[in-house]
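Visitor: Sequence plus the predicted model coming up.
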Amino acid sequence: MLIVPTAGDQRIEAARDAVSFWNARLAELEVATRLDGPRVVVAPPELRDIENYARRVAQRAVRLPAGDAEPDAPAEVTNLDADVILLLSAQDILSYAWPLPRIEPPRYLVVIRSVRGPDRGDAMVTRHVVAHELGHTLGLLHNEEPDTLMCGPCQPLLSIPDETGYLPLTDSERARLRALHP
């Protein structure tokens, strides 16, 4: 599910493209897992509650480890019918993928910050940020290689995409995806 503040949000296309990128990579790896094409929901009544939860998570994520202290997701989030809720936020906050606490099977809130400031409006940066965060929902972690998709820290404007138009995955990330999604 893709939640957007306005129907004209330029990040919608980047989100769709990132889902297509992942589905192509998963097909190449011959695993059964696929991401559903995002169902776009424009300014739902729950948007304010979802944005507030996104801010609470972003504020605490840099200070506390996950566990009992993390805030429960509000019903406005948990009642949404999606394994991955992708919020194109109106806020200038950290982009992240967050496993919703104490929910089985696991579900994720992926938050993509608003496009403000130098380079944030660059389509390549937005596509890479969305694809990077979706990679976390598939089980990938940050690596130490700045010129790869799951980089930490990342430098997408200084890096050269591969033939897919995205920064590459490492061999170990491909192996991890095969192991996690047989």
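Guide: Right, received. Where do you want to start? Predicted model, so just to flag it, every value in this text is computed and none were measured. Numbering: from 1, shown residues only.

Visitor: only C-alpha atoms for contact and neighbour calcs from this point on.
Guide: Noted.

Visitor: Can you report how many residues lie near residue 175?
Guide: When neighbours are defined as other Cα atoms under 10 Å, residue 175 has 12 of them.

Visitor: how near is it to residue 56?
Guide: Separation of residue 175 from residue 56 (Cα to Cα, to the nearest Å): 34 Å.

Visitor: which helices and strands does the lengthiest helix in the chain pack with?
Guide: For the chain, the helix that runs over the most residues, judged by DSSP state H, is helix 11-28. When contacts are defined as 3 or more Cα pairs under 8 Å, 6 or more residues apart in numbering; DSSP states H and E, helix 11-28 sits against helix 123-137.

Visitor: what comes up buried for the helix it packs on?
Guide: Using 16 or more other Cα atoms under 10 Å as the test for burial, helix 123-137 gives 124-137.

Visitor: quick one, that helix and helix 11-28 angle?
Guide: Here the directions of helix 123-137 and helix 11-28 differ by 50 degrees (axes from the mean of the first three to the mean of the last three Cα atoms, to 10 degrees).

Visitor: Take this one as well and set it beside the first:
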Amino acid sequence: MRVLARVIDAVLLSFLIGLPIALVKFLLLGFLTHNSAANSAEVATVLLNDKIVSTVSYVMFYIAVFLNDVVFVAFKGANIGKLLIGLRVINAETGDKPTFGQAAVRTLVYFSVPMVFSFISIWVSTAIFQSLAILSYIWAPILLITIAISPPTFQGWHDKAARTTVIKKL
């Protein structure tokens, strides 16, 4: 059920923020690179502009993720995907909604690896860092495995760090 909630979040965020970001990025890069690059200095400028626009795009995306995961969890007890399928995030110690701080810790632990490697992959072009970027794609499955092997609470690292757990809404 948690995987389905995350898929719903990913689809919603892709349409609500991902598509507009992609459009803005496309338009900005088109504007910034209106004249085709004729020499290496112009090529370097185009590449720098792409890195800047990509960084702004990632920042906008992670702000949207932060709003979905932190604000919704802190105020509604679940992000959009969890609300739609009837799951709730609770404070593991009190059973109440998580505090804003708990929701922030939960989100930062969940998205820390993808965020770091997203930004590294933009600015560092060495083969070793590009190879390490694969960690951003396997992070979610690693978290899912930690959830699956931690009965009876089925808490992932992000839940344990924030002292939260996910339950079915009553």
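Guide: In hand now; what should we look at? Since the structure is predicted, the reported quantities are computational estimates derived from the model, not experimental observations.

Visitor: what's the TM-score here?
Guide: The TM-score (TM-score structural alignment, normalised by the length of the second structure) is 0.26; 77 aligned residues with a Cα RMSD of 5.4 Å.

Visitor: Please verify my assumption that residue 19 of the first structure contacts residue 131.
Guide: Yes - counting by Cα atoms under 8 Å, residue 19 of the first structure does reach residue 131; the two are 7.2 Å apart.

Visitor: ok now the helix or strand where residue 61 of the second structure lies, how far from the chain's centre?
Guide: Element membership for residue 61 of the second structure (DSSP states H and E) is helix 40-66. Chain-centre distance of helix 40-66 of the second structure: 17 Å, with Cα atoms, centre = their mean, to the nearest Å.

Visitor: Touching, residue 87 of the first structure and residue 12? I think so.
Guide: No - judged on Cα under 8 Å, residue 87 of the first structure makes no contact with residue 12 at a distance of 10.1 Å.

Visitor: which of the two has more neighbours?
Guide: Taking other Cα under 10 Å, residue 87 of the first structure and residue 12 do not tie; residue 87 has more neighbours (23 against 20).

Visitor: Contacts only, for that one.
Guide: If you count contacts by Cα atoms under 8 Å, 6 or more residues apart in numbering, residue 87 of the first structure has them with 2, 3, 4, 109, 110, 111, 112.

Visitor: Can I get the residues you listed in CSV including neighbour count, secondary structure and distance to residue 171 of the first structure?
Guide: Below are the contacts of residue 87 of the first structure laid out as CSV (neighbours: other Cα atoms under 10 Å; DSSP: H, G, I helix; E, B strand; the rest coil; distance: Cα to Cα, whole Å):
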residue, neighbour count, secondary structure, distance to residue 171 of the first structure
2, 19, strand, 30
3, 23, strand, 32
4, 22, strand, 34
109, 27, strand, 27
110, 25, strand, 25
111, 29, strand, 27
112, 25, strand, 26
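
Visitor: In those, find the pair that's most separated.
Guide: Greatest spacing in the contacts of residue 87 of the first structure, by Cα to Cα: 4 and 109 (13.3 Å).

Visitor: Thought residue 159 was touching residue 146 of the second structure, still the case?
Guide: No - if you go by Cα under 8 Å, residue 146 of the second structure and residue 159 don't touch, sitting 10.4 Å apart.

Visitor: Neighbour count: the two, which is higher?
Guide: Taking neighbours as other Cα under 10 Å, residue 146 of the second structure and residue 159 compare with residue 159 leading, 25 against 16.
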